[in-house]
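Peer 1: okay, structure incoming, though there's no sequence with it:
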């Protein structure tokens, strides 16, 4: 597991805010802390003050209840759901039913800090996702051998978060005057079941 120090997170968020972005994707989290000492909640609030929406991963401590992270109400907290296929070397099993369902490791609510606020806000594809992979961190192949690759199949809320960020970015491009709250509301209230049932 990699660790980010609070000063690095704050610096990255400040730099991103000053770059003039409209949306921030933050695929990291830690234990749930009170808002006034949670560095991600504080940084996301600073972004909100500049009309920037922050999408962040809910954590991978599921299926236990009360494990969700990034629970500040001004953050779009993203859980991971399954997809309707299973991809293995040279084969794809399709369709897998039922799908989508909450992925096993995706952290669950309620938040013990604000139990009256339902988190995560949304659950999007985050299981068996084809993703770009850094050569600095070897991936494990099906035989258990570590290899350096450019792409890998991975799972977790860090792979779900960019899906929600992309949705927020699309909405912002169509409705540039919408606030982060309006964008978050639109994402949370217009979801529907997949047509590929």
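Peer 2: Happy to help now that I have it. The model shown is predicted, which means the values in this text are computed figures rather than measured ones. Numbers count the residues shown, from 1 in each chain.
Peer 1: hey, let's count contacts and neighbours off CA atoms from now on
Peer 2: OK.
Peer 1: could you report the neighbour count for residue 132?
Peer 2: Residue 132 has 12 neighbours, counted by other CA atoms under 10 Å.
Peer 1: same for the longest strand seen in the chain, what does it pack against?
Peer 2: Counting by DSSP state E, the longest strand found in the chain is strand 75-81. Where contact means 3 or more CA pairs under 8 Å, 6 or more residues apart in numbering; DSSP states H and E, strand 75-81 is packed against strand 53-57, strand 122-125, helix 157-174.
Peer 1: compare those and report which one is nearest to residue 181.
Peer 2: Closest of those to residue 181 is strand 53-57, at 7.8 Å (criterion: CA to CA).
Peer 1: what inclination does that closest one have with respect to strand 75-81?
Peer 2: Calculated by axes from the mean of the first three to the mean of the last three CA atoms, to 10 degrees, strand 53-57 forms an angle of 40 degrees with strand 75-81.
Peer 1: then this one, side by side with the first:
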């Protein structure tokens, strides 16, 4: 006997429906109201507990907002930098990442940073400053996170003034677009913090 795919699918769906219907009752369930019996000697007693008037709210699996925001993308962030501050031989600039999208998004870990020549040639890759852990920040629309870039005005190997400066280029965490910022820092001992 040969069967068609439609017949097999129909038989399978029917068997599945029967199995699921049998699995739903464990004997402790309250009776479900159904049509009245044809003959009855006594009326059915009414339940002693009233039925709930509203259902508890539960998160929807198909809700419009995810439980955890997606990573911020290139178009979600405005990247800017403040002026360079000087403390002894340390030079520092704060980089700000502002969520300009209408949705929350997440930044995780360190931004990328380089110091480049006026022509855009790489002078030095800015090292990540040691941290206990990489933060996971959720930015609401218009919220900002910051990281700082520090460099030394003195070459620690020679004790002489650092010979070169470079223009700061930053890439936000989780993104690929580099931002040339109007910040010039010495290339000696340059480090960047995680976002915070």
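Peer 2: Ah, there it is. Note that the structure is predicted; figures quoted are calculated from it, not measured.
Peer 1: now the TM-score, please.
Peer 2: Once superposed, chain against chain, the TM-score is 0.20 (TM-score structural alignment, normalised by the length of the second structure); 77 aligned residues with a CA RMSD of 6.1 Å.
Peer 1: about what we covered before: export the helices and strands packed on strand 75-81 of the first structure to JSON lines and tack on distance to residue 10 of the first structure and mean neighbour count?
Peer 2: What follows is these, written out as JSON lines (distance: least, CA to CA, whole Å; neighbours: other CA atoms under 10 Å):
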{"stretch": "strand 53-57", "distance to residue 10 of the first structure": "14", "mean neighbour count": "29"}
{"stretch": "strand 122-125", "distance to residue 10 of the first structure": "25", "mean neighbour count": "24"}
{"stretch": "helix 157-174", "distance to residue 10 of the first structure": "19", "mean neighbour count": "20"}
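Peer 1: distance to residue 45 of the first structure added to those, as JSON lines?
Peer 2: Listed next are those as JSON lines, based on distance: least, CA to CA, whole Å:
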{"stretch": "strand 53-57", "distance to residue 45 of the first structure": "9"}
{"stretch": "strand 122-125", "distance to residue 45 of the first structure": "19"}
{"stretch": "helix 157-174", "distance to residue 45 of the first structure": "17"}
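Peer 1: any idea which element residue 8 of the first structure lies in?
Peer 2: Using DSSP states H and E, residue 8 of the first structure sits within helix 6-18.
Peer 1: helices and strands around that helix, which ones?
Peer 2: helix 39-49.
Peer 1: do that again at 10 Å, thanks
Peer 2: Helices and strands touching helix 6-18 of the first structure, by 3 or more CA pairs under 10 Å, 6 or more residues apart in numbering; DSSP states H and E, are strand 23-26, helix 39-49.
Peer 1: sorry, back to before: residue 25 of the first structure: which of the helices and strands packed on strand 75-81 of the first structure is closest?
Peer 2: That would be, of these and by CA to CA, strand 53-57, which comes in at 5.0 Å.
Peer 1: relative orientation of that closest one and helix 157-174 in degrees?
Peer 2: Per the same axes, to 10 degrees, the angle that strand 53-57 of the first structure makes with helix 157-174 is 160 degrees.
Peer 1: and the angle for strand 53-57 of the first structure with helix 39-49?
Peer 2: Going by the same axes, to 10 degrees, strand 53-57 of the first structure makes 160 degrees with helix 39-49.
Peer 1: what helices or strands is strand 53-57 of the first structure leaning on?
Peer 2: Strand 53-57 of the first structure packs on strand 23-26, helix 39-49, strand 75-81, helix 157-174, helix 180-189, going by 3+ CA pairs under 10 Å, 6+ apart.
Peer 1: the ones you listed: which one's closest to residue 140 of the first structure?
Peer 2: Residue 140 of the first structure lies closest to helix 157-174 among these, at 17.0 Å (CA to CA).
Peer 1: returning to what we had before: buried residues, the helix holding residue 8 of the first structure. List them.
Peer 2: For helix 6-18 of the first structure, a neighbour-count test (16 or more other CA atoms under 10 Å) marks 9-10, 13, 17 as buried.
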